[in-house]
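[1] Here is a sequence with its predicted model. Questions after.
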Amino acid sequence: MTNAEPVYRRAMVDDLDAIMALETALFVNDAWSPELMAAELANPQGFYLIAEQVESVVGYAGLLSPRGAPESDVQTIAVAPEARRQGIARSLMSRLLAEAVERGARETFLEVRVDNPGAQALYESLGFEGIAVRPRYYMPDGVDALVMKKDLEQAE
């Protein structure tokens, strides 16, 4: 994969096949179904982005953030292995957090596998703190999830 500057845009239902190709390749045992992902993309309370490089989807991320609700939740984030270490995940997360603030959220939550220290380090660098563990959250592997929370700064 080239190091061309990624283009970020709102994900559409038309992006489902490309998103699912990454989803099933990266999350072999616990990938979302196409039906669930399609419902997420169509949900007006959600906000999904994709990152494209050379006209290929190399990353995606999603947020559940009903307008006016005090809480938001990062639903998913993924970056293709060949596109990692370019700041794509950080950029996707930053854009999700900005959208959460715009929608009025005061805090954002996420779950991350306890066996994924790289993702945990990214989230910590963005201001997330671990607040709880959900035992055996990721199935069928039975891996625990670390629940993380970030307090959001509201624009005045």
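    Good, I have the coordinates.
[2] rest of the way, CA atoms for contacts and neighbours
    Noted.
[3] For the helix ranked longest in the chain, buried residues please.
    In the chain, taking DSSP state H as the definition, the longest helix is helix 88-102. Residues of helix 88-102 classed as buried under the neighbour-count rule (16 or more other Cα atoms under 10 Å) are 88-90, 92-93, 95-97, 99-101.
[4] let's bring in a second model and compare:
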Amino acid sequence: MRWWDIEPVLELEHVLFPEDAWSAGMFWSELAHARGPRATRRYVVAEDPQTGGLTGYAGLAAAGDLADVQTIAVAPQAWGTGLGSRLLTELLSAATAFECTEVLLEVRVDNTRAQRLYERFGFEPIGFRRGYYQPGNVDALVMRLTDPASSATGPALRSEI
């Protein structure tokens, strides 16, 4: 993801997460940590090969030996195509490159589609964060993957960073 991707990312962000969408400033801040020798972030975008339009994006933050999936988003027209798996594969490859031994994430307790994706990659539930998603006071399921290198396989994702 580059700065010029922020506007289309925000459009999809507002479609998928209308009540708790990230701001442009949040994406700018994340991208500020995604370049150079001290980078601690990896953000990628996926584009439709036919139209060039944005179909998804994902981001990961690393600190020491721990990584955290910050976001994964797939446009509704790309649901069921395997794009979510490819985005997650890219993030796990980045976690491995950052030399992380564990990856954490939060997922809405009512988002069973995403939970199944994460379970296929070996993530296991480890707890809850009560009222994590606002508004609506929806709980988050916290999931952890140990040894991301063993799960970072799959088709390559064309991405820019």
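    It's in. Keep in mind that what you see is a predicted model, and the values were worked out from it rather than measured.
[5] Got a TM-score for the pair?
    Here the TM-score for the pair of chains, by TM-score structural alignment, normalised by the length of structure 1, is 0.88; 143 aligned residues with a Cα RMSD of 1.2 Å.
[6] which residues in structure 2 does the longest helix of structure 1 match up with?
    Under TM-score structural alignment, the match for helix 88-102 of structure 1 in structure 2 covers residues 83-97.
[7] in the superposed pair, what's the mean gap between the matching stretch and structure 1?
    For stretch 83-97 of structure 2, the mean deviation from structure 1 after alignment is 0.6 Å (mean Cα distance after the TM-score superposition for structure 1).
[8] What does T146 of structure 2 correspond to in structure 1?
    Aligned counterpart of T146 of structure 2 in structure 1: D151 (TM-score structural alignment).
[9] What count of nearby residues applies to that match?
    By other Cα atoms under 10 Å, the residues close to D151 of structure 1 number 14.
[10] do the same with M139 of structure 1
    M139 of structure 1 has 11 neighbours, counted by other Cα under 10 Å.
[11] Where does the spatially most central residue of structure 1 sit, in terms of helix or strand?
    For structure 1, the residue nearest the mean C-alpha position is I77 (2.7 Å; Cα atoms, centre = their mean). Under the criterion of DSSP states H and E, I77 of structure 1 resides in strand 71-79.
[12] That strand - contacts with which helices or strands?
    For strand 71-79 of structure 1, the packing partners by 3 or more Cα pairs under 8 Å, 6 or more residues apart in numbering; DSSP states H and E come out as helix 16-26, strand 56-64, helix 88-102, strand 107-113.
[13] rerun that using 7 Å as the cut-off
    Applying 3 or more Cα pairs under 7 Å, 6 or more residues apart in numbering; DSSP states H and E, we find strand 71-79 of structure 1 packed against strand 56-64, strand 107-113.
[14] most packed of those?
    strand 56-64 (a mean of 23; mean count of other Cα atoms under 10 Å).
[15] Which elements pack onto it?
    By 3+ Cα pairs under 7 Å, 6+ apart, strand 56-64 of structure 1 packs against strand 46-53, strand 71-79.
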